[in-house]
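*Asks:* Pasting a predicted model and its sequence here:
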Amino acid sequence: MSDKPSVLFVCVHNAGRSQMAAGWLRHLAGDTVEVRSAGSAPADTVNPAAVEAMREVGIDITDQTPKLLEYATAESSDVIVTMGCADACPVFPGKRYEDWKLEDPAGKGVDAVRPIRDDIRTRVEKLLAELRPSA
């Protein structure tokens, strides 16, 4: 892993969980980690409830758009965190993988998305501590 590790968050639509995780990591890590997110079947837009839940904690993800998971992006990432994309996520030997079991915020209101957002923050903080043990 380089001095600046890259983390790829992957979920099916790249509209909720992976966007919130990427938002948290960008917020908490600054420019010390390259943050990527993608989906196996990306939606047209980021989930409005996810956008609102993140806005409530001072993180703006309105400039993000769902992206298709590309082989090269996954191959060049140091850590791949999957969130329900199952077999659609490519597997590369020697990569660090984590599979986060998280409720899907699709179709839920902001009240239901807040606990998912907070769970993601806890997981991102733990991941960041592991990536930067001396920080």
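*Replies:* Noted; the coordinates are in hand. Numbering: from 1, shown residues only.

*Asks:* Please make it C-alpha for all contacts and neighbour counts, starting now.
*Replies:* Noted.

*Asks:* mind listing the strands for this protein?
*Replies:* 6-11, 34-39, 79-82, 96-99 (DSSP state E).

*Asks:* biggest helix in the chain by residues?
*Replies:* In the chain, with assignment by DSSP state H, the single longest helix is helix 110-131.

*Asks:* Including distance to Gln64 and mean neighbour count, could the strands of the chain go into a markdown table?
*Replies:* Compiled in a markdown table, the strands of the chain are given as follows (distance: least, Cα to Cα, whole Å; neighbours: other Cα atoms under 10 Å):
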| stretch | distance to Gln64 | mean neighbour count |
| --- | --- | --- |
| strand 6-11 | 13 | 26 |
| strand 34-39 | 10 | 24 |
| strand 79-82 | 18 | 23 |
| strand 96-99 | 22 | 14 |
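
*Asks:* putting a second one here so we can go through both:
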Amino acid sequence: MPLLPSVLFVCVHNAGRSQMAAGWLSHLAGDRIEVRSAGSRPAAEINPVAVQAMREVGIDITGHQPKILTVDAVEGSDVVITMGCGDACPIFPGKRYEDWALADPARQDIEAVRIIRDEIRERIEKLIATLTTAR
């Protein structure tokens, strides 16, 4: 049985964008893709407005915790998607890297976070299509 493709979402605090992306990918891809997320400087907790925005579309990310970005997480992933972490993300040969320019949901109201959430969903749907047809 082939190994599942693995995706790592990285942002600075691992509290908003990367958590929403991980939630979307888990929800939309099910068990077809392994999902990870991490931050270069993780926050103490997930952004409550991001949790609220995801809950509105039926995805519960309340049980998730911000995690520190490790070399092992990058090495163990096929695709590394960064979201505003700049040079904090280690680069390894043979990995697919994408940088998603997304607004930071920190200190944003729910209307702004909904826009970010929906943009992430669009990107996740395209990502799933490339990962599931490439195998």
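*Replies:* Okay, I see it. Note that this is a predicted model, so its numbers are computed, not measured.

*Asks:* okay if I get the strands of structure 1 as JSON lines plus distance to Ala135 of structure 1?
*Replies:* Formatted as JSON lines, the strands of structure 1 follow (distance: least, Cα to Cα, whole Å):
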{"stretch": "strand 6-11", "distance to Ala135 of structure 1": "17"}
{"stretch": "strand 34-39", "distance to Ala135 of structure 1": "16"}
{"stretch": "strand 79-82", "distance to Ala135 of structure 1": "18"}
{"stretch": "strand 96-99", "distance to Ala135 of structure 1": "20"}
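
*Asks:* Please identify which of these is closest to Lys108 of structure 1.
*Replies:* Lys108 of structure 1 sits nearest to strand 6-11 of all the strands of structure 1, at 16.3 Å, using Cα to Cα.

*Asks:* Which strands or helices does the closest one pack on?
*Replies:* Secondary-structure packing of strand 6-11 of structure 1 (3 or more Cα pairs under 8 Å, 6 or more residues apart in numbering; DSSP states H and E): helix 17-29, strand 34-39, strand 79-82.

*Asks:* what's the matching range in structure 2 for that strand?
*Replies:* Under TM-score structural alignment, strand 6-11 of structure 1 corresponds to residues 6-11 of structure 2.

*Asks:* can you check stretch 23-32 of structure 1 too?
*Replies:* The aligned range for stretch 23-32 of structure 1 is 23-32, by TM-score structural alignment.

*Asks:* tell me how far that stretch is from the chain's mean position?
*Replies:* Its chain's average C-alpha position is 11 Å from that of stretch 23-32 of structure 2, according to Cα atoms, centre = their mean, to the nearest Å.
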